[in-house]
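Asker: quick one: sequence and predicted model below, then my questions.
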Amino acid sequence: MEVYLDNNATTVVDPKVYEEMKPFFCEIYGNPNSLHKFGAGTHPKMVEALNFLYEGINAADEDDILITANATESNNTVLKGIWIDKILNGEKKHIITTEVEHPAITATCKFLESQGVAVTYLPVNEEGVLEASSVAEFIKDETALVTVMWANNETGKIFPIKEIGEICREKGVLFHTDATQAIGKVPVDVQDFKVDYLSFSAHKFHGPKGIGGLYVRKGCELTPLLHGGEQMGGKRAGTVDVASMVGMGWAMKLATSTMAIAYEKNHVSKLRDKLENAILELPETIVIGGKENRTPNTTLISIRGVEGESMLWDLNQHGVGASTGSACASEDLEANPVMNAFGSDSELAHTGVRFSLSRFNTVEQIDYAIEVITNAVTRLRGISSSYAYAPSCHKSGL
């Protein structure tokens, strides 16, 4: 049996999404910007897809949703747009983010620092969550932007986006959230949560790879990251991938329906808990950040004495796919930065394994994964002659 438990890295395309995309490869293939019927023929489904995106995050008609290549482009568009519009002209000079953001945020912030931008990286608490009060504490007159993820890609921990949005709105500071790991798992509402910018990527909620979106609230326009055409009203140049746009729209519709969100909460979470509880029966295992306030599909578990990369190799040999953290940093053998942010010791920081489920996982798959994981831990602990139990560890939290 093969069991895919790395859905925070990417997801299988929903069969319904695939069917909706198929006509746009060989039948309705015109350039949407062309004036002839071959181009115009793409428009109805593009409009439909865009409407699905607006509905999925409750965007207002006067707001913009730009079609991008992925959440990385969306994040770069916001950060570099703020740099161009607010910082280079001397109006502002400061950005606030967290220590546990996705590399698409942290790497871009590091680049901006090299250009003279002041960036504050706020720490998370012992549960792995940023406290909204710390955002308020560090906002100053020079602050141009606060950017905080909606849900952490490694722990699944949900951040207090509503409170942070209210703080930023009250203080007149623009607020961006990377909602890549939230859409399709928890309700996302840009109006209720007072978000100015929001990034997402289709392949995280059973859409195609290579396409994403950026929500921009009316009045919060940005200098485009890409120039060269009038697509998206001149706000994001480049011919739109129509098939993928249609796929993303349908994936959003399916993932954000009331039924889908309820399924994540009531079914996917039970599968996650079944897997998690079985692993926690093994000696010296912990859930990083604890069990509360997470997306329904994610658990980051440390198995003391078992190095994360070795664990992944063993699981892969037996048909189970998991991760040590962000796929964008999977070739980096440094200690997991999220675990470092928790203040974990050097040994523990290399032991985190992330399991992330989807609505396509089954009870039978989880039963098999539990068997494989249990055998792998026994095997790898037997190999590690330096392993010693540490009674100070707990079953959840650090």
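Answerer: That came in fine, so what should we check first? The model shown is predicted, which means the values in this text are computed figures rather than measured ones. Numbers count the residues shown, from 1 in each chain.
Asker: C-alpha only now, for contacts and for neighbours.
Answerer: Will do.
Asker: what about the helices in this structure?
Answerer: Here the chain has its helices, by DSSP state H, at 15-21, 23-26, 37-40, 43-57, 71-82, 103-114, 132-138, 161-171, 242-255, 258-263, 269-280, 308-317, 337-341, 363-383.
Asker: most packed of those?
Answerer: When the helices of the chain are scored by mean count of other CA atoms under 10 Å, the highest mean neighbour count falls to helix 242-255 (a mean of 26).
Asker: and it, what does it pack onto?
Answerer: Counting contacts by 3 or more CA pairs under 8 Å, 6 or more residues apart in numbering; DSSP states H and E, helix 242-255 packs against helix 15-21, helix 23-26, helix 43-57.
Asker: dropping in the other structure now:
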Amino acid sequence: MPHRVNTVYLDNQTTTRPSDLVLSQMLPFFTDHWGVPSAPHKKGQELIPFIHEYLQPIFNLFRAPEGVKFLLAHSGADAIEKVLLSSFFDVTFPTGKNQLLAPVGSDRIVRRMQRHLEDLGSLPKLIPIGSHGVVETKDFIEAVSPRTALVTFSWVNGKTGVVQPLKDIQKICQERGILLHLDVTHGLGKLLYDWGEIGADIVTFSGDHLHGPKGSGGILLRSDLKCSLHTEQGNFNCAALAGLAQALKEADEAMDYMCLEVARLRDKLEAGILESCPDVKVLFDKEERAPHLSAMTFPKADPEALLYALHRQGVFASADEAALTFGLSRFSTDSEVERAIAIVTQAYRQLSLVSGGLV
């Protein structure tokens, strides 16, 4: 498909455009400061002050207390994979606890790792999602057992935008000595994350969902947590850390804008589509949601067919077997939303006529 100037990018739940400042922060580590900090000479040692400087915006965004540890990952998926593997070797091997709990509909990397760890003797178990789009406390209590080693959750569902309440879950995990891993990729920079209030043991995130560099992610560990994640990771990627730090700094500064202006644009998108297509349904619109995400069902059109029709006209979103997800960003504009409303409603009406509602 040829390049389109007037495209509307509403797939920010999949990845985001790196900001200009992120790119400018990274460039010196390709041209000037290209050493590795493990080297004993000046070319390597000159990087150490940069590393200390770039860690601070990360801790600031998480409101993390002194002592919380940070590890740079190659992506959000890499971060999750490292956490699940380390829990198996650090908890399952020495204690025999081999149950890994995750909600139904978890990220693909979680499902894949569950299958891999099952081959090694782990017992994966999926927790059902309730009618409000989150794991209910009663279902969580029924799922945990004396053999539970790790519970892994997404703070925000990347398809629906629904925010998972964590207070009861965190309390149960703490009381029973179960590790709680939280992936905050889809909520970070959109909702306030307070380390002391939420209280997860391990937190992961992907940098490319925050207008940061591709191939970057992070792992934060509770200060007293001892695990095999504390290992050398080869040549440290200072360029990725520089870009990631800038992205998190910008996300922290733009959080109010996301919660107010981007939420207004998301609501405008939903209202405009519903006004023209009253049979469309916004999923979980009465629940607490991240301000930038909207999942909609279009009952008279196949989601993949509708997604393709939108793609042909320059509106980019994502879909699963039941719904389309639209993800806005701080770069989204009123004119883009208005264009998206017009194209979505036109495409849906055309597909409705073709299908006759038989989908």
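Answerer: That came through, no problem. Keep in mind the model is a prediction, meaning the values are calculated, not measured.
Asker: the helices of structure 1: which one's closest to Lys235 of structure 1?
Answerer: Closest to Lys235 of structure 1 of the helices of structure 1 is helix 71-82 (CA to CA; 10.1 Å).
Asker: okay, the angle between the closest one and helix 103-114?
Answerer: 30 degrees (axes from the mean of the first three to the mean of the last three CA atoms, to 10 degrees).
Asker: before we move on, back to that, nearest to Arg236 of structure 1, of the helices and strands packed on helix 242-255 of structure 1?
Answerer: Going by CA to CA, the one of those nearest Arg236 of structure 1 is helix 43-57, 15.0 Å.
Asker: just give me how far the closest one sits from the chain centre.
Answerer: In terms of CA atoms, centre = their mean, to the nearest Å, the centre of helix 43-57 of structure 1 is found 21 Å from the chain centre.
Asker: matching residues in structure 2 for that helix?
Answerer: Counting by TM-score structural alignment, helix 43-57 of structure 1 pairs with residues 48-62 of structure 2.
Asker: ok, now stretch 18-33 of structure 1?
Answerer: Alignment of stretch 18-33 of structure 1 against structure 2: residues 23-38, by TM-score structural alignment.
Asker: which one in structure 2 is furthest away from the centre?
Answerer: For structure 2, the residue at maximal distance from the C-alpha centroid (CA atoms, centre = their mean) is His41, at 38.1 Å.
Asker: can you list contacts of the match of stretch 18-33 of structure 1?
Answerer: With contact meaning CA atoms under 8 Å, 6 or more residues apart in numbering, stretch 23-38 of structure 2 is reached by 43-48, 213, 235-240, 242-243, 246.
Asker: which among these gets closest to Val359 of structure 2?
Answerer: Using CA to CA, the contacts of stretch 23-38 of structure 2 come closest to Val359 of structure 2 at Pro213, 39.3 Å.
Asker: how about the alignment partner in structure 2 of Thr108 of structure 1: what's its closest non-neighbour residue?
Answerer: Using TM-score structural alignment, the partner of Thr108 of structure 1 in structure 2 is Met113. Among residues not flanking Met113 of structure 2 along the chain, Glu81 sits closest, at 6.8 Å (CA to CA, 6 or more residues apart in numbering).
Asker: gap between that neighbour and Gln13 of structure 2?
Answerer: Separation of Glu81 of structure 2 from Gln13 of structure 2 (CA to CA, to the nearest Å): 20 Å.
Asker: show me what contacts Asn361 of structure 1?
Answerer: Counting by CA under 8 Å, 6+ apart, Asn361 of structure 1 makes contact with 3-4, 268.
Asker: Throw the residues you listed into a markdown table and include neighbour count, thanks.
Answerer: Below are the contacts of Asn361 of structure 1 laid out as a markdown table (neighbours: other CA atoms under 10 Å):
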| residue | neighbour count |
| --- | --- |
| Val3 | 20 |
| Tyr4 | 21 |
| Val268 | 26 |
